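A.B. asks: sequence first, predicted coordinates after that:
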Amino acid sequence: MHGRERDINDIPPKSRRLDSIGALIEGTNPCGAAYFDGRTLLLATNNNIESELIKDIKRLLTYISVSSELQYSDREKPDYYEWRETINQRIKDIKRQYCTRFRNKGKYYEQFTAALEKVTNSIILAYSNPSDERAFTTGFVRTLAENRYTFIEGKQNVHAELKIIQHLMEKKRIGRRGGTEESIYIGVSKRCCLKCEKMIEAINEAAGEMGFSAIEELISIRGIHRQIFPATIPDFIDYNNNILEEGFRRNIRRKFLAKMEVDSLSKAFAMKGERRVDGRIQVHERSPHLRIGLKR
């Protein structure tokens, strides 16, 4: 099964903001990922150590949420212009602190700057105009205000989106009998690599076949590309763990290896370079975002 073309407008703005949060925490790592489970904002990078950048971003998002709640509450409000200038100054401070480090990382600094603006606006809109489609939900901004974040350490160099998937498996959000009825959108700072694409496809297909999901597309992300990067094998697909039921793990593993056209996980995760793919999944820089999941 292959991802199908999906225009960015098919992705709700609230979900796209998770991509922006992934961009905010990426830093010097290859990728950042974010997921909101209804109570906690899960964050992950390919690194197993929470960076100072991530700590600074968490503090900033919490401050913006708390101060915005006060500004738009029924209580005595701070001066609007002073409040907004304080937020702008804190954003400038973050940009100034990290600009030298990030300017050497291609277009990342531009992406980081744009993500700061988008996420800030979505937080403020949650209080000033909650009906706006770009506004975060009340539950989401309460999570930020109450500092409910979890950084997933995991193994070094396991790709960020797979760390979040494993965390959800450990919490039985994925792999529980009875079937998940809501799609899991994982925000990522960039389109995912071929290995992650094929792993997500394998999980979606196996979950549907084995009754672990009541919907067709259990996990979705912003899009894919053709690059293949070496990575650490995530524990959930390894035989030496009990994160998943054996049959579910075996089914995912079999499907993943078939999609990667190799006979072992070590070969699959050691692969690098660019793999030839057919026209259904080729992605040009200007192509629309892609949906990963089962064909509809």
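C.D. replies: Nice, I can see it. Numbers count the residues shown, from 1 in each chain.
A.B. asks: alpha carbons only for contacts and neighbour counts from here, please
C.D. replies: Noted.
A.B. asks: contacting residues around the one helix or strand Thr100 maps to?
C.D. replies: Per DSSP states H and E, Thr100 falls inside helix 80-102. With C-alpha atoms under 8 Å, 6 or more residues apart in numbering as the test, helix 80-102 has contacts from Gly27, Thr28, Asp56, Leu60, Ile64, Ser67, Gln71, Tyr108, Tyr109, Thr113, Leu116.
A.B. asks: next, count neighbours for Lys198.
C.D. replies: Applying other C-alpha atoms under 10 Å, we find 25 residues neighbouring Lys198.
A.B. asks: wait, what's in contact with it?
C.D. replies: Lys198 makes contacts with Phe256, Lys259, Met260, as judged by C-alpha under 8 Å, 6+ apart.
A.B. asks: buried set for the helix or strand where it lies?
C.D. replies: Element membership of Lys198 [criterion: DSSP H and E] is helix 194-209. Judged by neighbour count (16 or more other C-alpha atoms under 10 Å), helix 194-209 contains these buried residues: 194-208.
A.B. asks: now do the strands in this protein.
C.D. replies: Along the chain, the stretches classed as strands by DSSP state E are 4-5, 32-36, 41-45, 149-151, 184-185, 187-188, 219-220, 227-228, 273-274, 290-291.
A.B. asks: okay, now the one to match up with it:
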Amino acid sequence: MSTTYRKFTLGNTITEEQQAFFDRNGFIHFSDFINEDTVNDIIKASRQVEQKWLAEQRVKVNGIPVKYGKDLDGSAIVQRFAFINQHHDLFAELPRDPRFEVLLNLIGPGARLGTEEKDGMVLNHYVNGAASKFTQMGWHTDGLRDIFHGQKLNPMLNVGIHLSTLQPENGGLRVLPGTHKQSIYQMLFRKKYFLDNKADRDEIAITPKAGDLTIHDGRLWHRVAQSSVIGEESRRRVIYLPIIAGKYEPKHENSPTAFYQRFAGLVK
């Protein structure tokens, strides 16, 4: 499989060229979605939420487990924030950017931002140090969640707002272009979910600058590669927010923890 990795600019509409690239490959990369000052403000806000959750010893958010880890100095950090948009005004405001309305057109009528559904707005913080546990994530598709819940496989896109500039050696998102068009069998059994971390000869490394935005189809096979560098250079942060269609299913404080989320320890 041969895919030319291109970066686009997001305007007031999705162009025919952009739609064709996304339809063919199942992912797309837009440069310079937010500026450096906004990136820095977001990181600062995430630290404020982190200090609050550490003080509260928060275990879950709307039924989703909080993933904790260790920083390079051994101090405790939050490495996966679910529904962070419900815990700071800046994150609540971010999805109101009118450009997100443009992105909804990639699915079409009935699409919405899942700020109150699934895991809401998620912020992941990776760092590769001696005590690190959350350094990579094995091959998976995001659509498996619907199958676990016995639901119809509804359209879903994952929007990534990248807060770190990455080269391939920094790890990060890897995608298998075109696999969003696979059969349900291939979606279930092409790879061992989360346990398989091996590079694939057809994978593409997503290499964003801080402030870039990417989108990948929920049916697309992807993984998060481990950084081959250690220490501060390995630190990377990314926000994910789903675009979804189908039945509206908001989460709340008393939402149950899904069966598969009880095995979060398998996911590094």
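C.D. replies: Yep, that arrived. Quick caveat, the model's predicted, so the values are computed rather than measured.
A.B. asks: TM between them?
C.D. replies: TM-score for the superposed chains, counting by TM-score structural alignment, normalised by the length of structure 2: 0.31, backed by 154 aligned residues with a C-alpha RMSD of 6.8 Å.
A.B. asks: before we move on, back to that, Throw the contacts of helix 80-102 of structure 1 into a markdown table and include neighbour count, thanks.
C.D. replies: Converted to a markdown table, the contacts of helix 80-102 of structure 1 look like this (neighbours: other C-alpha atoms under 10 Å):
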| residue | neighbour count |
| --- | --- |
| Gly27 | 22 |
| Thr28 | 16 |
| Asp56 | 13 |
| Leu60 | 19 |
| Ile64 | 25 |
| Ser67 | 20 |
| Gln71 | 20 |
| Tyr108 | 19 |
| Tyr109 | 21 |
| Thr113 | 18 |
| Leu116 | 21 |
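A.B. asks: and Thr150 of structure 1, how many neighbours?
C.D. replies: Other residues close to Thr150 of structure 1 by other C-alpha under 10 Å number 12.
A.B. asks: let me fix that: Phe189 of structure 2
C.D. replies: If you count neighbours by other C-alpha under 10 Å, Phe189 of structure 2 ends up with 9.
A.B. asks: please report how far it lies from Val238 of structure 2.
C.D. replies: 28 Å (C-alpha to C-alpha, to the nearest Å).
A.B. asks: coming back round to it: just flag the most distant two among the contacts of helix 80-102 of structure 1.
C.D. replies: Thr28 and Gln71 (34.3 Å; C-alpha to C-alpha).
A.B. asks: sorry, back to before: dump the strands of structure 1 to JSON lines, plus distance to Lys95 of structure 1.
C.D. replies: Listed next are the strands of structure 1 as JSON lines, based on distance: least, C-alpha to C-alpha, whole Å:
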{"stretch": "strand 4-5", "distance to Lys95 of structure 1": "34"}
{"stretch": "strand 32-36", "distance to Lys95 of structure 1": "18"}
{"stretch": "strand 41-45", "distance to Lys95 of structure 1": "20"}
{"stretch": "strand 149-151", "distance to Lys95 of structure 1": "22"}
{"stretch": "strand 184-185", "distance to Lys95 of structure 1": "28"}
{"stretch": "strand 187-188", "distance to Lys95 of structure 1": "20"}
{"stretch": "strand 219-220", "distance to Lys95 of structure 1": "30"}
{"stretch": "strand 227-228", "distance to Lys95 of structure 1": "29"}
{"stretch": "strand 273-274", "distance to Lys95 of structure 1": "33"}
{"stretch": "strand 290-291", "distance to Lys95 of structure 1": "30"}
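A.B. asks: the ones you listed: which one's closest to Asp19 of structure 1?
C.D. replies: Comparing those by their distance to Asp19 of structure 1 (C-alpha to C-alpha), the top pick is strand 187-188, with 4.0 Å.
A.B. asks: quick one: contacts of the closest one?
C.D. replies: Outside strand 187-188 of structure 1, the residues that reach it (C-alpha under 8 Å, 6+ apart) are 15-23, 31-35, 161, 221-222.
A.B. asks: the longest strand in structure 2 is where?
C.D. replies: Counting residues, the longest strand found in structure 2 (DSSP E) is strand 231-244.
A.B. asks: mind listing what's buried along that strand?
C.D. replies: By neighbour count on 16+ other C-alpha under 10 Å, the buried set for strand 231-244 of structure 2 is Ser234, Arg235, Arg236, Arg237, Val238, Ile239, Tyr240, Leu241, Pro242, Ile243, Ile244.
A.B. asks: would you mind measuring from the third one to Phe22 of structure 2?
C.D. replies: Just to be clear, that refers to Arg236 of structure 2. Plainly put, Arg236 of structure 2 is 25 Å away from Phe22 of structure 2 if you go by C-alpha to C-alpha.
A.B. asks: can you check the fifth one too?
C.D. replies: Relative to Phe22 of structure 2, Val238 of structure 2 is positioned 21 Å away (criterion: C-alpha to C-alpha).
A.B. asks: same thing with the second one?
C.D. replies: From Arg235 of structure 2 across to Phe22 of structure 2, the span is 29 Å (C-alpha to C-alpha).
A.B. asks: cool, and the fourth one?
C.D. replies: Arg237 of structure 2 sits 24 Å away from Phe22 of structure 2 when distances are taken as C-alpha to C-alpha.
A.B. asks: repeat that for Asn124 of structure 2.
C.D. replies: Per C-alpha to C-alpha, Asn124 of structure 2 is found 24 Å from Phe22 of structure 2.
A.B. asks: pretty sure Val144 of structure 1 contacts Leu61?
C.D. replies: No, residue 144 of structure 1 isn't Val; it's Leu. Yes - contact criterion C-alpha atoms under 8 Å: Leu144 of structure 1 and Leu61 qualify, at 6.3 Å.
A.B. asks: more crowded one of those two?
C.D. replies: Leu144 (23 against 20).
A.B. asks: which ones are touching that one?
C.D. replies: Residues counted as contacts of Leu144 of structure 1 (C-alpha under 8 Å, 6+ apart) are Leu41, Lys58, Leu61, Thr62, Ser65.
A.B. asks: tabulate those residues in JSON lines, adding columns for distance to Asn251 of structure 1.
C.D. replies: JSON lines is the format used below for the contacts of Leu144 of structure 1 (distance: C-alpha to C-alpha, whole Å):
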{"residue": "Leu41", "distance to Asn251 of structure 1": "29"}
{"residue": "Lys58", "distance to Asn251 of structure 1": "37"}
{"residue": "Leu61", "distance to Asn251 of structure 1": "40"}
{"residue": "Thr62", "distance to Asn251 of structure 1": "41"}
{"residue": "Ser65", "distance to Asn251 of structure 1": "43"}
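A.B. asks: from what I see, Ala206 of structure 1 and Phe248 are in contact.
C.D. replies: Yes - assessed by C-alpha under 8 Å, Ala206 of structure 1 is found in contact with Phe248 at 6.7 Å.
A.B. asks: hey, what's in contact with both of the two?
C.D. replies: Counting by C-alpha under 8 Å, 6+ apart, Ala206 of structure 1 and Phe248 have no common neighbour.
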